[in-house]
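1. attaching a predicted model along with its sequence, questions to come.
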Amino acid sequence: MSIYDYTVTTESGDTYSMSKYRGHPLIIVNTATKCGFAPQFEQLEQLYEQHKDDGLIVLGFPSDQFHQELDDSAKAAEACRMTYGVSFPMHAICEVNGANALPLFDYLKAQAKGTLGDNIKWNFTKFLVTADGEVVKRYAPKTNPLKMDLSLILK
C-alpha cells in the first residue's frame, strides 16, 4: 500500500483518490475550527501560498474526535476560509483514531510510527509526505507550521 491507494472525501462530499497528488509534496493535517491551535490555519495557508509553485499541497482534514469542530463539513471549511483565509483543500469531517478512523490516517500513523506514539493526541498533528508518497515526518499539534523542516519534502 502507498498513500496513493487511499480515497478521501472533500467537504462537499466528492470522493477522490490520493493518487491525484502523485508528484506533489504534501502537508496533511487534522484540523478543528474551535481548537486553540486553529490560528495555525494562517501559518499553513502561508506555507501553501509560499510553496505552491513548488508543487506543495496542504490538505486539511477536520475532525471532531476531540470535540472542537463544527458538525458540518461544509460549514467547517467555510469557517476556515472566512476566519483564516484558507484556500488549500479541506475535506469531510473524519475520525483520526480508533475503529472508525479514516484509513488514510491509519496509514499515516503507521508510517510515522514511533515519532509521537501510535494515536493522534490532538488537533493539528501534521504529516510531511514527499512527492514520491513517503511519509517522512510527523509534527506535534503544538509545533508551529512555520517551524517544520520543509526541506524534507521540497526540492
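-> In hand now; what should we look at?

2. CA atoms for contacts and neighbours, from now on please.
-> Fine.

3. list the contacts of the residue nearest to residue 72 when sequence neighbours are not counted.
-> By the measure of CA to CA, 6 or more residues apart in numbering, the closest residue to residue 72 outside its immediate chain neighbours is residue 93, 7.4 Å from it. By CA atoms under 8 Å, 6 or more residues apart in numbering, the residues touching residue 93 are 11, 61-64, 71-73.

4. now do 6 Å
-> By CA atoms under 6 Å, 6 or more residues apart in numbering, the contact set of residue 93 is 62-63, 73.

5. below is an additional structure, to be compared with the one above:
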Amino acid sequence: MLRAVIVILSLALAAPAYAIESIGGFSFRSIDGGTIDSADWQGSPVLVANTASLCAYTPQYDGLQALYDTYRARGLLVLAVPSDDFAQELGDEAAVKEFCAVNFDLDLPMTEITPVRGREAHPFYAWLRETEGFVPNWNFNKVLIGPDGTVIDTYGSGVDPMSPRIRTRIEALLSQ
C-alpha cells in the first residue's frame, strides 16, 4: 500500500505544471517590460529563436531582423528568446538589449533572459520537448509555429533565418 502511494505521489509530482492544450497558453516576460502572450500569435506564423549575445551564431540576429522586416507587414512574428543555457549570454537584460540595439539595430520582440532546456525550461520550451521532442541543442535553434498554433518545423543553429528552407515555409504559411 505504501509503495502504491509513493508511486502515485511520484507521478503527481512529475506531472508537468505547464499542461497547456494549445500554443495560446504561454507568456514570456518582454525585455522591454510587460509580457509577450502567445495567444496574440493566433492567426500568424511565428519564428521563435533561442539566442545568445556571445555565440558564434550571434550574427544571425541580422537574419532574424531581415526576416522580420521582410514579412512583418504580411503577418510574420519573430521572437528572440535570449538564454544563458549555454553560458554565452550577457549578465542581464539591460546589457542584452543594449548589445542588440547597438550591434544589430533590432526592433523585433525579445524576451528576458529565459531558460530553454532542462528542469527550469520556460513552459513553451517544456511544451516543445513534450509534444515535439524538440530541445535546443545550442543557441539560435529556431521553431516555426503555424497560424493555427501547430509546430511546422524546427531548425538547428546552422540554418540561417533568411535561408530558402525557412523562407519557403513562411511564404507558404502567409499565402494560406
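-> Right, received. Where do you want to start? Since we're looking at a predicted model, the values are computed, not measured.

6. how close are the two chains, by TM-score?
-> The TM-score (TM-score structural alignment, normalised by the length of the first structure) is 0.90; 151 aligned residues with a CA RMSD of 1.5 Å.

7. still on that earlier bit, show me what the residue nearest to residue 72 of the first structure aligns to in the second structure.
-> Under the alignment (TM-score structural alignment), residue 93 of the first structure maps onto residue 113 of the second structure.

8. so which residues of the first structure form helices?
-> For the first structure, applying DSSP state H gives helices covering 40-51, 73-84, 103-111.

9. any chance of the ones you listed in CSV, with distance to residue 144 of the first structure and mean neighbour count too?
-> Output for the helices of the first structure, formatted as CSV (distance: least, CA to CA, whole Å; neighbours: other CA atoms under 10 Å):
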stretch, distance to residue 144 of the first structure, mean neighbour count
helix 40-51, 7, 18
helix 73-84, 15, 18
helix 103-111, 20, 19
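
10. mind listing the strands for the first structure?
-> Assigned by DSSP state E, the strands in the first structure fall at 7-9, 15-17, 26-31, 57-62, 126-129, 135-139.

11. of all the ones you listed, which one is nearest residue 110 of the first structure?
-> strand 135-139 (9.5 Å; CA to CA).

12. that older thread, which of the contacts of residue 93 of the first structure lies closest to residue 88 of the first structure?
-> Using CA to CA, the contacts of residue 93 of the first structure come closest to residue 88 of the first structure at residue 62, 12.8 Å.

13. most centrally placed residue in the second structure?
-> residue 48 (3.6 Å; CA atoms, centre = their mean).

14. alignment lookup: it to the first structure.
-> The criterion is TM-score structural alignment: under it, residue 48 of the second structure has residue 28 as its aligned partner in the first structure.

15. was I right to think the residue nearest to the centre of the second structure contacts residue 77?
-> No. Using CA atoms under 6 Å, residue 48 of the second structure is not in contact with residue 77; the gap is 8.4 Å.

16. go through the strands of the first structure and name the closest to residue 113 of the first structure.
-> Judging the strands of the first structure by CA to CA, what sits closest to residue 113 of the first structure is strand 135-139, at 8.9 Å.

17. quick one: the residues in the second structure that the closest one pairs up with.
-> Taking TM-score structural alignment, strand 135-139 of the first structure hits residues 151-155 over in the second structure.
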